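1. all I have is the shape, not the residue letters:
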């Protein structure tokens, strides 16, 4: 078990309640002067956070992307064999294989996916933007027009776990936004057999079928992002995957690094890091529910972060006891205990609710649960979170699958400046300026004056040239 020490490389942290050997999760005491002595930046660096060095991964990712750039389909097949331990039969998944995945899907899973899709559409359809025209002066208008991107590539992870829900969360807002061309990619699975051998997990393929997506590729990791950025052709020049303009979807550190490397050539939604849950709780919270929710995120992977912020030492003790008992009984015990015991997870003790709000706002969690008295009022005070889950009956797992909200959310504290995936992610606002001769003449002096103030006289001359008789 990796013991996270709050003072190791974290300026201003309090030396208190250090984990003992065998503790399932560490504690950080920010009561009293420990919190008041920290400014916002110091507090952010003091709180538990996973090590996730995207910059360091660029050296690994760069040659992979170059290989795809120059090698096309053959390079992608070779990289699939190298990293996913299986060579896809073809890069693009045949329509018959996608159809077979839906035909063979467990009826209960199909019904659950259909309900997830229905709820996601309900929420995302209310995010539609409308064009707005503003009359600035008589004869002068500015219209903001919302236009979907032309083509998007949607990445769906498929490593430690399988995520058909991520198909839903990526595809639905893109479709509602009106994107005309979209493609999904997911790693080929070495454990697949029969017709699905060498292709993404059949449940992912089935989700694509339910959403009407027929362009699906068997590629994962950095090479998949490169495929979307550069496109991919066969040796004879036949294009198998056209380049996209935007890539969305979470992935591992190599996916994030490829997004960083290729940003500019493509648009990206975010550089997603390990998943996070923070829970703000007081002594009214149910320790069993808190523990269950912390474990629910810890089972994602070894770097998943589970953080409890509370002013109740009694609750903290009861949560630790529940974590120890529940983690021993859950399916992915080793993974859960590794995540809970890592430096990215912990229990943060504070003096009161106001201090707790300050801490969770500094943390900027991907998922934030509020389990306090008057949870709705507390949630309204939160400024930084990817998504907020209010009260005992809104666990993060509801948002993962069936709340209707989107689960592709900012991580690593990025919620202080970024939003989760939405219809807006796939739209561009274009200002359309329409001025009559009289409206331009009325403001010509303003333009000329400001142009001259910036020593750009040709800017002003572009206006006066339209009124030669006035010169």
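-> All right, it came through fine. The structure presented is a predicted model; accordingly, all values stated were derived computationally and were not measured.
2. make it CA atoms for all contacts and neighbour counts henceforth
-> Noted.
3. next one: the top helix by length along the chain to chain centre, how far?
-> When the chain is parsed with DSSP state H, its longest helix is helix 54-83. Computed by CA atoms, centre = their mean, to the nearest Å, the chain-centroid distance of helix 54-83 equals 23 Å.
4. output the contacting helices and strands for it.
-> Here helix 54-83 touches helix 221-230, strand 232-233, helix 253-262, going by 3 or more CA pairs under 8 Å, 6 or more residues apart in numbering; DSSP states H and E.
5. can you give me the buried ones in that helix?
-> Burial within helix 54-83, assessed by neighbour count using 16 or more other CA atoms under 10 Å, is assigned to 54, 57-58, 61-62, 64-65, 67-69, 71-81.
6. do stretch 382-392 as well
-> Under the neighbour-count criterion of 16+ other CA under 10 Å, stretch 382-392 has 382, 384-391 buried.
7. now, which of those lie within strands?
-> Assigned to strands by DSSP state E, the following of those qualify: 387-390.
8. residue 318: which of the helices and strands packed on helix 54-83 is closest?
-> Each of those has some distance to residue 318 by CA to CA; the shortest is helix 253-262, at 34.4 Å.
9. helix 221-230 and the closest one, what's the angle between them?
-> Taking axes from the mean of the first three to the mean of the last three CA atoms, to 10 degrees, one finds helix 253-262 and helix 221-230 inclined to each other by 30 degrees.
10. give me the angle between helix 253-262 and helix 54-83.
-> Interaxial angle of helix 253-262 relative to helix 54-83 (the same axes, to 10 degrees): 120 degrees.
11. run through who's touching helix 253-262.
-> Applying CA atoms under 8 Å, 6 or more residues apart in numbering, the set of residues contacting helix 253-262 from outside is 52-55, 57-58, 60-62, 65, 221-222, 225-226, 229, 250, 268, 270-273.
12. buried stuff in stretch 308-315?
-> 308-312, 315.
13. what lies in contact with it?
-> The contact list for stretch 308-315 (CA under 8 Å, 6+ apart) reads 278-283, 285, 287, 294, 316, 346-353, 356, 359-360.
14. the residue nearest to residue 24 when sequence neighbours are not counted: how many residues sit nearby?
-> Nearest residue to residue 24, sequence neighbours excluded (CA to CA, 6 or more residues apart in numbering): residue 341, at 5.7 Å. Using other CA atoms under 10 Å, residue 341 is surrounded by 26 other residues.
15. before we move on, what about residue 331?
-> 10.
16. so how far is residue 293 from it?
-> 15 Å (CA to CA, to the nearest Å).
17. ok, and here's another one to check against it:
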């Protein structure tokens, strides 16, 4: 099912590793023109454009784009008790873990009478996008909203596509998750149009622009986020999900196969990669995958993903090489199944989230670990992080010097200002010491 890439006899540079590793063939630029048209349409026509886009793209015309608060309350009331309990647990776990991400205010004494305070200030308003389509994602409501709340964001709006099954409303489970979190500003809108609505606002809907847009979505959502970056902040251009598993001969092949499958069921373009120094393990994982895929509800979708060019078994000479390969790939999810997982971890530098040992599957992180599942894809973990409280925080430096402290550095300031041919900079200091 998974094709094999044998690198055991090759000594490849990082650049060469990147070129041979399988990747989903996702080019955001191909959706940019269509996304820009949808954004411009919303800017020009407001609510009418959002309704037309829902009818054309989601095949249903909502009675109202803004979800009535009573619909949210009903969704919470009608929520299955076991699902409510699971969501409540997930909210508490994510909140506890996310609280550790808020840095304390730091005060630094540069000298007598000279200080700098480093504080972290939340943005005022955010727009959270929760996708619809192949699955329902109340967990994404939690993963987006809790970090914003922990950061101290005062105004939170949420958008999710209109659902034909629910007469153009937002899926009730998503509404219920929003209700449990105290979010009352919810819109039945999706795709690039929703991102544009968040970025520029929709006056006739009473939708004010936001400062930051977060949340995963399809290629048009990713393209729209790229287009509005600069108008607003964004978390990342999320692509299709990916899992990379580093495993040696001690790994449980059935666990590895189950975890590869768990991500493959997301999307036909999802990437599932096993990197191992054990041909025996690779063979056993392949056998388990064949058996497990035939039993799962999303078998057709998962099989397409596992047989696609973006998924593979990669054979390497040793686990250190496996770690180097993983770093070059920069996976969204990385699992480590080796006899010394913490020793393997020491070689890892790039990953969205790292899952250690046989009883820490990615699906734990998707729901209940307390970590965030909105993570960088497409190799972006090499230079960016997953969603967290810090996504909604801005570091600010507060500088305060008294006259004596300024006098200590007055001459160096003048000298540097003159060297840069900016004498007024120095004069702004010397003016303070003239009688």
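-> That came through, no problem. Because the structure is a prediction, the values reported are computed rather than measured.
18. if we can go back for a sec, deepest in the core, which of the helices and strands packed on helix 54-83 of structure 1 is it.
-> helix 221-230 (a mean of 28; mean count of other CA atoms under 10 Å).
19. what span of structure 2 is it aligned with?
-> Per the alignment by TM-score structural alignment, helix 221-230 of structure 1 matches residues 191-200 in structure 2.
20. in contact with the residue of structure 2 sitting at the aligned position of residue 205 of structure 1, which residues?
-> Alignment note (TM-score structural alignment): residue 205 of structure 1 maps to residue 175 of structure 2. Residue 175 of structure 2 is in contact with 71-72, 75-76, 186, counting by CA under 8 Å, 6+ apart.
21. now distance to residue 150 of structure 1 too, for the helices and strands packed on helix 54-83 of structure 1, in JSON lines please.
-> Listed next are the helices and strands packed on helix 54-83 of structure 1 as JSON lines, based on distance: least, CA to CA, whole Å:
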{"stretch": "helix 221-230", "distance to residue 150 of structure 1": "13"}
{"stretch": "strand 232-233", "distance to residue 150 of structure 1": "18"}
{"stretch": "helix 253-262", "distance to residue 150 of structure 1": "18"}
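22. how about stretch 70-81 of structure 1, aligned to which bit of structure 2?
-> Using TM-score structural alignment, stretch 70-81 of structure 1 pairs with 44-55 in structure 2.
23. need the residues that contact that stretch.
-> Here stretch 44-55 of structure 2 has contacts from 38, 41-42, 60-62, 65, 161-162, 189-190, 193-194, 197, 202-205, using CA under 8 Å, 6+ apart.
24. change it to 6 Å
-> 41-42, 60-61, 202 (CA atoms under 6 Å, 6 or more residues apart in numbering).
25. what about the equivalent of residue 446 of structure 1 over in structure 2, distance to residue 430 of structure 2?
-> In structure 2, the residue matched to residue 446 of structure 1 (TM-score structural alignment) is residue 412. Here the criterion is CA to CA. By it, residue 412 of structure 2 lies 11 Å from residue 430 of structure 2.
26. and what of residue 62 of structure 2?
-> In terms of CA to CA, residue 62 of structure 2 sits 65 Å off from residue 430 of structure 2.
27. neighbour count for those two, which is higher?
-> Using other CA under 10 Å, the more surrounded residue of residue 62 of structure 2 and residue 430 is residue 62, with 25 against 16.
28. so the more buried one is in contact with residue 168, correct?
-> Yes. Between residue 62 of structure 2 and residue 168 there is a contact under CA atoms under 6 Å: 4.1 Å.
29. so which strand or helix has the match of residue 446 of structure 1?
-> Following DSSP states H and E, the helix or strand that holds residue 412 of structure 2 is helix 403-419.
30. superposed on structure 1, where does that helix end up, distance-wise?
-> Here the mean offset of helix 403-419 of structure 2 against structure 1 after fitting is 1.2 Å, by mean CA distance after the TM-score superposition for structure 1.
31. mind checking the end-to-end distance for stretch 144-160 of structure 1?
-> 43 Å.
32. so that stretch aligns onto which residues of structure 2?
-> Across structure 2, the stretch matching stretch 144-160 of structure 1 (TM-score structural alignment) is residues 118-134.
33. show me what counts as buried in the matching stretch.
-> 118-123, 125-132.
34. residue 332 of structure 1 matches what in structure 2?
-> Mapped onto structure 2 by TM-score structural alignment, residue 332 of structure 1 lines up with residue 298.
35. contact partners for the residue nearest to that match when sequence neighbours are not counted?
-> Computed as CA to CA, 6+ apart, the closest residue to residue 298 of structure 2 that is not its neighbour in sequence is residue 265, at 5.8 Å. Contact analysis of residue 265 of structure 2 by CA under 6 Å, 6+ apart lists 298, 301-302.
36. need the residues you listed in CSV (columns: secondary structure and neighbour count).
-> Below are those laid out as CSV (DSSP: H, G, I helix; E, B strand; the rest coil; neighbours: other CA atoms under 10 Å):
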residue, secondary structure, neighbour count
298, coil, 16
301, helix, 18
302, helix, 26
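37. could you find the counterpart of residue 346 of structure 2 in structure 1?
-> With TM-score structural alignment as the criterion, residue 346 of structure 2 matches residue 380.
38. residue 341 of structure 1 -> structure 2?
-> In structure 2, the residue paired with residue 341 of structure 1 is residue 307, using TM-score structural alignment.
39. and residue 468 of structure 1, by the same measure?
-> Match for residue 468 of structure 1 (TM-score structural alignment): residue 434.
40. gap between residue 139 of structure 2 and residue 84 of structure 2?
-> From residue 139 of structure 2 to residue 84 of structure 2 the distance is 12 Å (CA to CA).
41. tell me which of these two has more neighbours.
-> In this view residue 139 of structure 2 and residue 84 are compared by other CA under 10 Å, and residue 139 has more residues nearby, 22 against 18.
42. which residues does residue 260 of structure 2 contact?
-> If you count contacts by CA under 6 Å, 6+ apart, then residue 260 of structure 2 has residue 272 around it.
43. for residue 67 of structure 2, see how far away it is.
-> Distance, residue 260 of structure 2 to residue 67 of structure 2, using CA to CA: 37 Å.
44. same check, this time on residue 385 of structure 2
-> From residue 385 of structure 2 to residue 67 of structure 2 the distance is 32 Å (CA to CA).
45. tell me the counterpart of residue 211 of structure 2 in structure 1.
-> For residue 211 of structure 2, the aligned position in structure 1 is residue 245, judged by TM-score structural alignment.
46. residues near the residue nearest to that match when sequence neighbours are not counted, how many?
-> Leaving out its chain neighbours, the residue that sits closest to residue 245 of structure 1 by CA to CA, 6+ apart is residue 266, at 5.1 Å. For residue 266 of structure 1, the neighbour count with other CA under 10 Å is 21.
47. I'm done for today, thanks for sticking with me.
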